[in-house]
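Student: when you get a sec, could you give me coordinates for this:
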Amino acid sequence: MAHDSATRSASRWEEQRSFDQLGRPLRDLTFCVVDLETTGGSAAGGSRITEVGAVKVRGGEVLGEFQTLVNPHTEIPAFIAVLTGITNSMVSDAPPIESVLPAFLEFAEGCVLVAHNAPFDVGFLRHFAEQQGRPWPTFEVVDTAVLARRVITRDDAPNCKLSSLARVFNASTTPNHRALSDARATVDVLHGLMERLGGLGVHTLEELQTFSAKVSAAQRRKRHLAEKLPHSPGVYLFRDDAARVLYIGTSRDLRTRVRSYFTASETRTRMGEMVGLASEVTGIECATPLEAEVRELRLIAEHKPRYNRRSRFPEKVHFIKLTREPWPRLSLVRRVADDEADYLGPFSSKKVAEKCLSALHDTFPVRQCSDRLARRPSKAACVLAEMGRCLSPCDGSVDDTTYAAVVRQLRDSLLRRPDEVVDAINERMASLAADERFEEAGVHRDRLAAFIRATARTQRLSALTRCPEVIAARREDDGRWAVHVVRHGRLAAAGVIPSGTDAHAFVDALRLGAESVRPAPGPVPAATAEETERILRWLESPGIRLVDVDGEWTCPITGSTRHLALHDAVTQSRLSLVPFDERRSLAPTHRPAR
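Tutor: Next up, the predicted model:
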């Protein structure tokens, strides 16, 4: 009898173990879908929570909702108020996060947390739990943004932002950047994703968390293409049967990276398609990872591979030009001329360039007509003059001294100090936000952000471009020193000092063998802007030692870079909310007027 009892007990244990291995059915789990509104993109950087919204669901049924504004005990910047629609007056009587967080944790107890871009929302909640000395529960987390990128195709939606997914799944609530509305929309998105995944055999939480596109057997069979590549930094080129370049990439370890295209670690659909066409992989060894990055950019621009989405057309750019003529004006142009005019750019998007141009025209009433005016013009005033948006030199309404003073202020904003534009547009945004005219304020917010980013970028690029030569070194992880020679913003040489070699002799030899580089006109580097930005990131990284600088490598202390943090905060916090597998910068979305 004892033996029979033990047998039955073992059998029950095996049945239970098998059931556990199957995972927890999604229909039996309680999910707490949460969304936050905040004053910025980084809790560690001082941003605060202004609203919490959550919906508890199980088996498709709503069990409860949680919503409250939160007093951040700090001013909400006008720029952020435009994005969220939450103003200082709305949160003045709201409870603090010290009261809200324990109430939310009690509401979410025992649930699986769900959020769209979970690192943002969960990161804020964990930050303030830690700040309060409160233990963080062992929540399991589901990120609907990650799931969507694995399920949604471009035929379904242009991207995987919450607003786009809400339309795909006919959500009953339209996301509007208010916490509860966005949480309700995320519930519908979660259910829509679960329905699609159910058709692919995903029925448990474990299957949901590990689901990825399957790598085909044909894709795996091509892993031999990586075997001849070295374990060193460099650039790799996938080619088809006709030797056409399909895709170009870079890695610190060529063989390991290329092999990943033939294994389960590479699940991007378009990469599977590319590998299916590939018949050869060519590797180009580089002395340093930075050299590999630069070579990659140059090769992509040369070959324009169909499966590379970025950097294929560096020549398709725009600039804003402050002309040199009796009555200067701002003009959108495609290239920089050697004409001593002032330029802002380059812009890879004409739309962004136009936003920046509007920010400048909003602040400085210089003429917007394209005619060349004589020193003493005698034309009729245009509509802009009648609206007070142009000083109207064409009809003699302004003298050349007054007009020149405005142009000097404009030029100073472009090259050195953007405060006049920042203050003017911030004041306009604050006024519109106070009147809850968020859509209008959003237009000015986008213009200001475009201006700040453009001027900061131009100031940084032109600072390095002005230097005929910069030589810098950094000790790499293997203990050796990587050295780069940069001329007028272009990488001219790269090398690693061999062990036991005289460093000064090596640097002298590297300099002598470096590419000769002629300066480009105006502020434009002698390379693409993307290449010079990669070089700048390396030069500004920890551990850099400047060996020699020919010229002055300086940026204005009062320049635009100091304004970037606020304007980039929300965008940075949502970088993972991108179309599918590509990390692209997202344009801020407009909030409809309430």
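Student: from here on, contacts and neighbour counts on C-alpha atoms
Tutor: OK.
Student: I'd assumed residue 68 was in a strand, is it?
Tutor: Yes. Residue 68: assigned to a strand according to DSSP: H, G, I helix; E, B strand; the rest coil.
Student: mind listing what it touches?
Tutor: 51-53, 94, 100 (C-alpha atoms under 8 Å, 6 or more residues apart in numbering).
Student: please generate a structure for the following sequence too, so the two can be compared:
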Amino acid sequence: MTSVHPAQGTFDDLGTPLSEVTFVVVDLETTGGSPTGSAITEIGAVKVRGGERLGEFATLVDPGREIPPFISVLTGITQQMVVQAPRIETVLPSFLEFARGCVLVAHNAPFDTGFLRAACTACGYAWPAFPVVDTVDLARRVLTRDEVPDCKLGTLARFFGAGTEPCHRALADAAATVDVLHGLIERLGSFGVHSLEELRGFARTPTPEQRRKRHLADAIPNAPGVYLFEDERGEVLYVGKSRDLRTRVRSYFTASETRWRVREMVGIAERVRPIVCATALEAEVRELRLIAEHKPRYNRRSRHPERALWLKLTVEPFPRLSIVRECRDDGADYLGPFSATRTAEEARAALHEAVPLRQCTQPLTLRKISAGRARVCALAEIGRCGAPCVGRESAQEYARHVERARAVMSGDVLPVVTAARVRIDRLALELRYEEAAAQRDRLAAFLRGAARSQRLTALSGCAEFVAARPAADGGWELAVVRYGRLAATGTIPSGAHPRPYVDALVAAAETVFPGPGPAGSATAEEMECVLRWLDPPGARLVEVDGTWSCPAGGAERWRTWIDRAYADHVPGERGRHALR
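Tutor: The predicted structure is shown next:
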């Protein structure tokens, strides 16, 4: 009888050694950033095992649509290059066969796998159960900020001395990713990662810093509200909101949080301070106010509401349109806000096309004009301005332009739309499509800014209104808004009589005074939070002190029309379908 001697297993028995794993490193080029509205233009893939290249897969793909010019500039892939290329339904089976049984690797894998999954769905194929490795995620876990400033493919390729330089072409980028993968696998050896199973487990493991800070979430309640990450000195590092504070804060200390900025913030944070709110609306508004107040270094949006731009019709003998950062209580008319100077300038140009206000910036008074001390601008010399600076246009004649501009800004935008359409049609007939598109952009900037301004003006014009919206538990959420500012929120339990709750909330609400401009007592972002809260079906107005309405001929009625003009726009034919 043969005796069996027990033998000690090796570490390799615990999983598939990485040297025996076949990886298919893939990269895609596309017409845009979303699988729902864009398509694949090129697939490149490299198959490797044990450091040896086993094969390559590369093909252009006809996306079935125009390639945007900026994509062609970025990738070098033009419309002419893909005219004779196969469609994705022809390419996809070959790629799936090439990758069958392998581990899929990509740099920012959710992007590439998202497009491939969408292609499988469109072509009627089931998505294979590929194990997926993301080199971006691995790099964030293995490398420090002292080693690389970011985890872009070009940065990592230079750091690891890749033999191929990324150039936004699929096969070249896939080849560079192969070298990055091998460099990361070498680093992973020091973490005890030697098998595929250990590699996938490592990718799902929180960093040591995240594990060490898990206790910060222990005292956080399961309630809607706002949370503030603070350092040891009490400085606010980050402000966020959630319907479930405890669940959201705990997610910062798990492997699902891979953003390097957030991980850096977690490493600095020493406490998390929760602020429980009665409703999700209160949490959203409190978040905006706290970000504006503390300007946390790890928040990217909403930090500087004071930087919003406004189009102002000045108050002077000969008013003009000026771009300003503050609405003052000076009797002027304001339009906006705009998020960028260029957008504000485009809106101003659209209004100037319809109303011949002066465009010079010099202070202009009747005494200065009569003394002949006013400067004549180039527009006056070429007949594009009424030239009140030299007396060609009287104060009374100029006042009619001002009243027309005031009427457009506050209500009827048809003069601006008509002037723009006449100009666009003329340019399109002359085949000057780029200039027609520029006119369309000016009109769009004006209409969107005017629509926003008129919505905010309507809201801030009400001294008070009380609104209710159905809550998830069968009760109601309440909000008291005064001059556009959220003054109080609360809830009504299911089945309870609403009147006592409404009266108590109104009595306890913050006192608010009206301010200048469309958003005088609150930021535009806060007011838009309130408007979004009122949008869903089922919302009710309980009490209104004031008139809440937008002008019948206002910009809101044209928003769908201008959005459709952009949706109908075909890349490569700017202006041809600018406005229909």
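Student: circling back: now the second structure: which of the contacts of residue 68 of the first structure match?
Tutor: Mapped onto the second structure and checked by both residues aligned by TM-score structural alignment, their matches' C-alpha atoms under 8 Å, the contacts of residue 68 of the first structure keep the contacts 51-53, 94.
Student: mind putting those residues into CSV with secondary structure, neighbour count and distance to residue 203 of the first structure?
Tutor: As requested, those are exported to CSV (DSSP: H, G, I helix; E, B strand; the rest coil; neighbours: other C-alpha atoms under 10 Å; distance: C-alpha to C-alpha, whole Å):
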residue, secondary structure, neighbour count, distance to residue 203 of the first structure
51, strand, 25, 33
52, strand, 25, 29
53, strand, 22, 27
94, coil, 17, 41
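Student: now those as TSV including distance to residue 403 of the first structure?
Tutor: Formatted as TSV, these follow (distance: C-alpha to C-alpha, whole Å):
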residue	distance to residue 403 of the first structure
51	48
52	51
53	52
94	50
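Student: before we move on, back to that, biggest separation within the contacts of residue 68 of the first structure, which pair?
Tutor: Spatially, the most separated pair among those is 53 and 94, at 13.9 Å (C-alpha to C-alpha).
Student: identify the residue of the first structure aligned to residue 362 of the second structure.
Tutor: Aligning on TM-score structural alignment places residue 362 of the second structure opposite residue 371 in the first structure.
Student: and its match, how far from residue 391 of the first structure?
Tutor: Computed with C-alpha to C-alpha, to the nearest Å, the distance linking residue 371 of the first structure and residue 391 of the first structure is 15 Å.
Student: those two: which is more packed in?
Tutor: residue 391 (22 against 9; other C-alpha atoms under 10 Å).
Student: mind checking how far that one is from residue 530 of the first structure?
Tutor: 37 Å.
Student: and residue 520 of the second structure, which of the three is it?
Tutor: coil.
Student: residues near the nearest residue in space to it that is not next to it in sequence, how many?
Tutor: Spatially, and ignoring its direct neighbours in sequence, residue 520 of the second structure is nearest to residue 514 (6.4 Å; C-alpha to C-alpha, 6 or more residues apart in numbering). Using other C-alpha under 10 Å, residue 514 of the second structure has 17 neighbouring residues.
Student: what is the aligned counterpart of residue 514 of the second structure in the first structure?
Tutor: By TM-score structural alignment, residue 514 of the second structure lines up with residue 519.
Student: so who does its match touch?
Tutor: Contacts of residue 519 of the first structure (C-alpha under 8 Å, 6+ apart): 465, 468, 488, 525-526.
Student: nearest to residue 21 of the first structure, of those residues?
Tutor: Of all those, residue 21 of the first structure sits closest to residue 525, with 58.7 Å by C-alpha to C-alpha.
Student: the closest one: what's it in contact with?
Tutor: 461-462, 464-465, 488-490, 519, 532.
Student: export those residues to CSV and tack on secondary structure and distance to residue 421 of the first structure?
Tutor: Conversion of the contacts of residue 525 of the first structure to CSV gives the following (DSSP: H, G, I helix; E, B strand; the rest coil; distance: C-alpha to C-alpha, whole Å):
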residue, secondary structure, distance to residue 421 of the first structure
461, helix, 21
462, helix, 21
464, helix, 25
465, helix, 25
488, coil, 29
489, coil, 28
490, strand, 31
519, coil, 31
532, helix, 27
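Student: so which of these wins on neighbours?
Tutor: Counting by other C-alpha under 10 Å, top hit in the contacts of residue 525 of the first structure: residue 489 with 31 neighbours.
Student: from residue 301 of the first structure, how far out is the closest residue to it other than its chain neighbours?
Tutor: Among residues not flanking residue 489 of the first structure along the chain, residue 465 sits closest, at 4.6 Å (C-alpha to C-alpha, 6+ apart). Noted for residue 465 of the first structure: a distance of 21 Å to residue 301 of the first structure, by C-alpha to C-alpha.
Student: over to residue 439 of the first structure?
Tutor: Taken as C-alpha to C-alpha, the span from residue 439 of the first structure to residue 301 of the first structure is 38 Å.
Student: looking at those two, which is more packed in?
Tutor: Neighbour count, other C-alpha under 10 Å: between residue 439 of the first structure and residue 301, residue 439 has more, with 20 against 17.
Student: please identify which helix or strand holds the more buried one.
Tutor: Residue 439 of the first structure is part of helix 438-465, with elements assigned from DSSP states H and E.
Student: same thing with residue 113 of the first structure?
Tutor: Using DSSP H and E, residue 113 of the first structure falls in strand 112-115.
Student: repeat that for residue 384 of the first structure.
Tutor: helix 383-386.
Student: what's the next secondary structure element after that helix?
Tutor: helix 400-415.
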